[in-house]
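J.: Here is a sequence together with a model predicted from it:
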Amino acid sequence: MKVIVVGTNHAGTTAVRTLRRLDPKAEIVTYDKNNNISFLGCGIALWVSGEVKDPKGLFYASPEILQSEGIKVNMEHEVLSVDNKSQKIRVKDLKTGKEFDDNYDKLILAIGSWPIIPNIEGINQEGVHIVKWYQHGELVKKANDDKNIKNVVVCGAGYIGVELVDAFHQKGKNVTLVDILDRIMPRYYDKPFTDKVENAMREAGVNLRGGEKVIKFEGNNNKVTKVVTDKGSYDADLVIWSVGFKPATEILNGVIDLDKNAAIMVDQYMRTSDPNIFAIGDCVEVYDNAKKAPAYIALATSAVRTGVIAAVNALKPEGLASPGFQGSNAINVFGWALASTGVTETVAKDLGFDYEQITFTDNDRPEFMESYQEVLIKILWDKKTRKIIGAQVGSVANHTEVMYMFSLAIMKGVTIDELPLVDIFFLPHFNKPYNFITLPALEVLGLNYFKK
């Protein structure tokens, strides 16, 4: 059995190492156009802020580690095309320019995603950066440490953009955040949660410019100096462009089935429309248990899970099925720790769901303790089935791990009526006998005698 894995990002590295764990004798070959393996891109903000001192810790593997496990590693090799009829790929060695073919029995595509870069005037000037690879993080880190760079404009108020705003603020930069939508992280959190973070950002001096479209980047001697939107202009010594990602699937048009957004369509075994080709990570759409439909969920935890599933099924057909995904995520910025899973109310409305919700606030520990913090939580459920379809939590204290329980609840079809009687522990150091997880459900059932 010969398995070729294209891409050694989180998904690809997980697949490769799982393959080797399952079959010590399989011929495993990897190709990647990058020169490093398994870089944790979401750690760039931690590196830029200085919280992570040594970026080597952001790599989960290395070519040497994979080679020591008997895997043939080909870095700086770009896969140009896939011929699924002949079961071979066309590869270009980026160091020599030489092209060659390689045959496979099974092919696992971990080709990932790439930042969306529109054709905007001035976007290619010096000082305008994307953030994806280690090399990008290195450039941004160097710029952030430069005392001559004072004004930073971040375009895009998703996770990466907001985390980098926090990182630049920690270094004392004047930071402006621009987004075409009117609030930050709308895909992951409803307004009561994003309001908390936005208020903290404003108090920190961040210039929030929601509802503005970037028109162009002005510069001097091909170096960016200003970001111009449809409503204003902002001085910029450094610009971060982080408006989202798209699946890097251009070479697969006409080879396997792609969805309307160019993500690879897979089944619960990570098989594509070709049974000998699997796809994993940020290039695929997966089944979303909350939406009851395929969805594009580009998260590291989703990537590694798909890597394990594909590796098992490449060696043993239908040996491991995906239980589905909930898009569980978290963020820690400007003193706030937020987490969510499933759908938000914003998404539920957009999808036309018939749902109900409760937004609830309580202290995390008994008031007789010396200290305690307020926790904001929101739970959504299907009006007909009563099954939980989404949850969000936010506090200045870290309670993000409660989303593990809600993620499992969505996956297993737990109802809002079952939640009040879930067997949880009580210890005053950490929580209350009935706490911010179970009290909202008691409130829904009209049983909350703790209500103030």
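T.: Alright, I've got the coordinates.

J.: When you work out contacts or count neighbours from here on, use the C-alpha atoms and nothing else.
T.: Noted.

J.: tell me, what residue is most central in the chain?
T.: residue 299 (3.1 Å; Cα atoms, centre = their mean).

J.: residues contacting that one?
T.: By Cα atoms under 8 Å, 6 or more residues apart in numbering, the contact list for residue 299 reads 281-282, 327, 329.

J.: For the stretch 101-250 of the chain, which segments count as strands?
T.: Ranges of strands in the stretch 101-250 of the chain, per DSSP state E, counting those that start in this stretch, are 106-109, 113-115, 128-129, 151-155, 174-179, 207-210, 214-220, 223-229, 233-235, 238-241, 245-247.

J.: I'd like these written out as a markdown table, with mean neighbour count and distance to residue 59 added.
T.: Shown next, in a markdown table, are those (neighbours: other Cα atoms under 10 Å; distance: least, Cα to Cα, whole Å):
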| stretch | mean neighbour count | distance to residue 59 |
| --- | --- | --- |
| strand 106-109 | 26 | 20 |
| strand 113-115 | 18 | 18 |
| strand 128-129 | 20 | 21 |
| strand 151-155 | 25 | 25 |
| strand 174-179 | 24 | 28 |
| strand 207-210 | 18 | 33 |
| strand 214-220 | 18 | 33 |
| strand 223-229 | 21 | 31 |
| strand 233-235 | 17 | 34 |
| strand 238-241 | 23 | 22 |
| strand 245-247 | 19 | 21 |
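
J.: Which one of the ones you listed lies nearest to residue 358?
T.: strand 207-210 (27.0 Å; Cα to Cα).

J.: Work out the gap between that closest one and the centre of the chain.
T.: Chain-centre distance of strand 207-210: 23 Å, with Cα atoms, centre = their mean, to the nearest Å.

J.: out of the contacts of residue 299, who's nearest residue 206?
T.: residue 329 (23.9 Å).

J.: wait, what's in contact with the closest one?
T.: Taking Cα under 8 Å, 6+ apart, we find residue 329 in contact with 188, 299, 339-341.

J.: Alongside the first one, take a look at this:
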Amino acid sequence: MANKKTIIVIGGGYSGVNLIEAIKKDFHWELRENMRVILIDKNSFHFKKVKLFKGIVNDKVADLSVPLKDYCGTAIEFIQGELAKIDAKKQTIRIALQDGSFDELYYDQLVLAMGSVVREADSDCGGFSLTSLESANNIREQLLRKLQSPDINLRVVIAGSGITGIETAAEVGTWLKEEAEKAGNKQKSIEIYLINDKQRLVNDAPEKVGERIESRLRKHGIHVLHHKKAERFTDNQLYFSDRSSLDADVCIWTIGLKSHPDLCKLGLSLTQDGKIKVDAWYHASERNIYAIGDCVHVVDPMSGAAAAMSCKEAISQAKRLSKIMKADLDGSTAAPHQTYPDLLCIGLGPTDGVVWAKKWGMDFVLSGKVAERIREYTWSMSSINR
């Protein structure tokens, strides 16, 4: 790498910050002498999206945001702005800056780590979609008001049973009971219902794992309704697709993630669900344009499995891509994408959790406080212990 090279990373989510960290380690001396690395994000901070539900149970959640300059240090430049255009022929990008102006930057290698956004229920569905800290705070205030009402019963439904839905149900249930005791309202009946439109929980893991999670949820007083697709919440009724309904005081929608909506504006080849198509080395439309994380569709060349949208995949892809980028600049070859080993970590409130791992053809399942500590460790590791 005789000439100074410029690497631009778009996105300061889990894949972006982990890529920055990997570049620091893998390029090391080149970073000082022959490299210019720029991180670009519309926000000035990395947001711990997987812990968004914590905003409901805790009004002091400043630790969910980490300044991106903390990740960059002195070796990486940071620009706050949004990607507006890619000119692959000129190897330039156009950035919309915070003051309304635009800047054009040249790149030798460009990485799109634009991640995903939280799905929001349609406005006519009623209830609250857990999509941001603002929405989490609105949900918190609504729950506290309901808790202070003279009604004996309080029923909350969580519509959406992915990992976020499961963790939200457990955290909210524990928190509401604690708040009721603090208020001297111990007689208040608090019910949490988790609505699952599938046959069982966590279909990606063995059936016994889903059963273990559901068993732990029952111990926390969480009711799970299977084969129920929630459609709308109105007049204290949650209506299902089978025309049945459930009385409820509050409805929280946790309906998963979708690829970043701005990807369709960049002229890249996308899948039907809006993900960037990349090869096994994360190359997109051009060999010097890469993409990783929730925004990509990448397949393991050995197993044929497509990567899931998860933090553990983002970390793995980031570490692998750094080596691929270095090899591409050096004219050598690095190992291609490999699906992250089977692992599932779910928090079930502040003192419980379930962890499943598959190794040597065997399933290992842990639950309780040890599993909760492992889950805390994975959250911390995803944001590089910040």
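T.: Structure's in. What do you need? The model shown is predicted, which means the values in this text are computed figures rather than measured ones.

J.: Would you convert the strands of the stretch 101-250 of the first structure into a markdown table that also reports distance to residue 63 of the first structure?
T.: Formatted as a markdown table, the strands of the stretch 101-250 of the first structure follow (distance: least, Cα to Cα, whole Å):
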| stretch | distance to residue 63 of the first structure |
| --- | --- |
| strand 106-109 | 18 |
| strand 113-115 | 21 |
| strand 128-129 | 27 |
| strand 151-155 | 33 |
| strand 174-179 | 37 |
| strand 207-210 | 42 |
| strand 214-220 | 39 |
| strand 223-229 | 36 |
| strand 233-235 | 42 |
| strand 238-241 | 30 |
| strand 245-247 | 24 |
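
J.: Buried ones among the contacts of residue 329 of the first structure?
T.: Neighbour counting over the contacts of residue 329 of the first structure (16 or more other Cα atoms under 10 Å) leaves 188, 339-341 as the buried ones.

J.: Output those residues in a markdown table, with secondary structure and distance to residue 274 of the first structure appended to each entry.
T.: Supplementary listing: these in a markdown table, determined by DSSP: H, G, I helix; E, B strand; the rest coil; distance: Cα to Cα, whole Å:
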| residue | secondary structure | distance to residue 274 of the first structure |
| --- | --- | --- |
| 188 | coil | 33 |
| 339 | strand | 36 |
| 340 | strand | 34 |
| 341 | strand | 31 |
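
J.: tell me which of these is nearest to residue 406 of the first structure?
T.: Comparing these against residue 406 of the first structure with Cα to Cα places residue 341 closest, at 7.0 Å.

J.: So that closest one versus residue 327 of the first structure, what's the distance?
T.: Noted for residue 341 of the first structure: a distance of 6 Å to residue 327 of the first structure, by Cα to Cα, to the nearest Å.

J.: so how far is residue 79 of the second structure from whichever residue in the second structure pairs up with residue 311 of the first structure?
T.: Correspondence of residue 311 of the first structure to the second structure, assessed by TM-score structural alignment: residue 322. Using Cα to Cα, residue 322 of the second structure is found at 20 Å from residue 79 of the second structure.

J.: more neighbours, the two?
T.: residue 322 (22 against 18; other Cα atoms under 10 Å).

J.: correct me, but that one touches residue 25?
T.: No: applying Cα atoms under 8 Å, one finds residue 322 of the second structure not in contact with residue 25, separated by 9.1 Å.

J.: For the aligned partner of residue 52 of the second structure in the first structure, grab the count of nearby residues.
T.: Counting by TM-score structural alignment, residue 52 of the second structure lines up with residue 44 in the first structure. Neighbour count of residue 44 of the first structure, defined by other Cα under 10 Å: 27.

J.: element containing residue 44 of the first structure?
T.: Assigned by DSSP states H and E, residue 44 of the first structure belongs to helix 44-49.

J.: With the second structure overlaid, how far apart is that helix on average?
T.: On superposition with the second structure, the mean distance recorded for helix 44-49 of the first structure (mean Cα distance after the TM-score superposition for the first structure) is 4.3 Å.

J.: by contact count, what packs against that helix?
T.: Here helix 44-49 of the first structure touches helix 134-145, helix 159-170, going by 3 or more Cα pairs under 8 Å, 6 or more residues apart in numbering; DSSP states H and E.

J.: Out of those helices, which one sits most buried?
T.: Mean neighbour counts were compared across these using mean count of other Cα atoms under 10 Å; the top stretch is helix 159-170, at a mean of 24.

J.: so where is that helix in the second structure?
T.: Using TM-score structural alignment, helix 159-170 of the first structure pairs with 163-174 in the second structure.

J.: Run the chain-centre distance for that stretch.
T.: Its chain's average C-alpha position is 15 Å from that of stretch 163-174 of the second structure, according to Cα atoms, centre = their mean.

J.: Show me what secondary structure element comes after the longest helix along the first structure.
T.: When the first structure is parsed with DSSP state H, its longest helix is helix 300-315. Of the helices and strands lying after helix 300-315 of the first structure in sequence (DSSP H and E), the nearest is strand 329-333.

J.: how much does that following strand stray from the second structure?
T.: Mean for strand 329-333 of the first structure is 2.1 Å (mean Cα distance after the TM-score superposition for the first structure).

J.: Now do that strand against helix 159-170: the angle between them, please.
T.: Taking axes from the mean of the first three to the mean of the last three Cα atoms, to 10 degrees, one finds strand 329-333 of the first structure and helix 159-170 inclined to each other by 20 degrees.

J.: Strand 329-333 of the first structure aligns to what range in the second structure?
T.: Counting by TM-score structural alignment, strand 329-333 of the first structure corresponds to 344-348 in the second structure.

J.: List the buried residues in that stretch.
T.: Buried-residue list, stretch 344-348 of the second structure, by 16+ other Cα under 10 Å: 344-348.

J.: Tell me the one of those nearest residue 302 of the second structure?
T.: Among these, and counting by Cα to Cα, the member closest to residue 302 of the second structure is residue 344, at 21.6 Å.

J.: Pull the contacting residues for residue 268 of the second structure.
T.: By Cα under 8 Å, 6+ apart, residue 268 of the second structure lies in contact with 276, 284-285.

J.: Buried ones among the contacts of residue 299 of the first structure?
T.: For the contacts of residue 299 of the first structure, a burial check counting by 16+ other Cα under 10 Å picks out 281-282, 327, 329.
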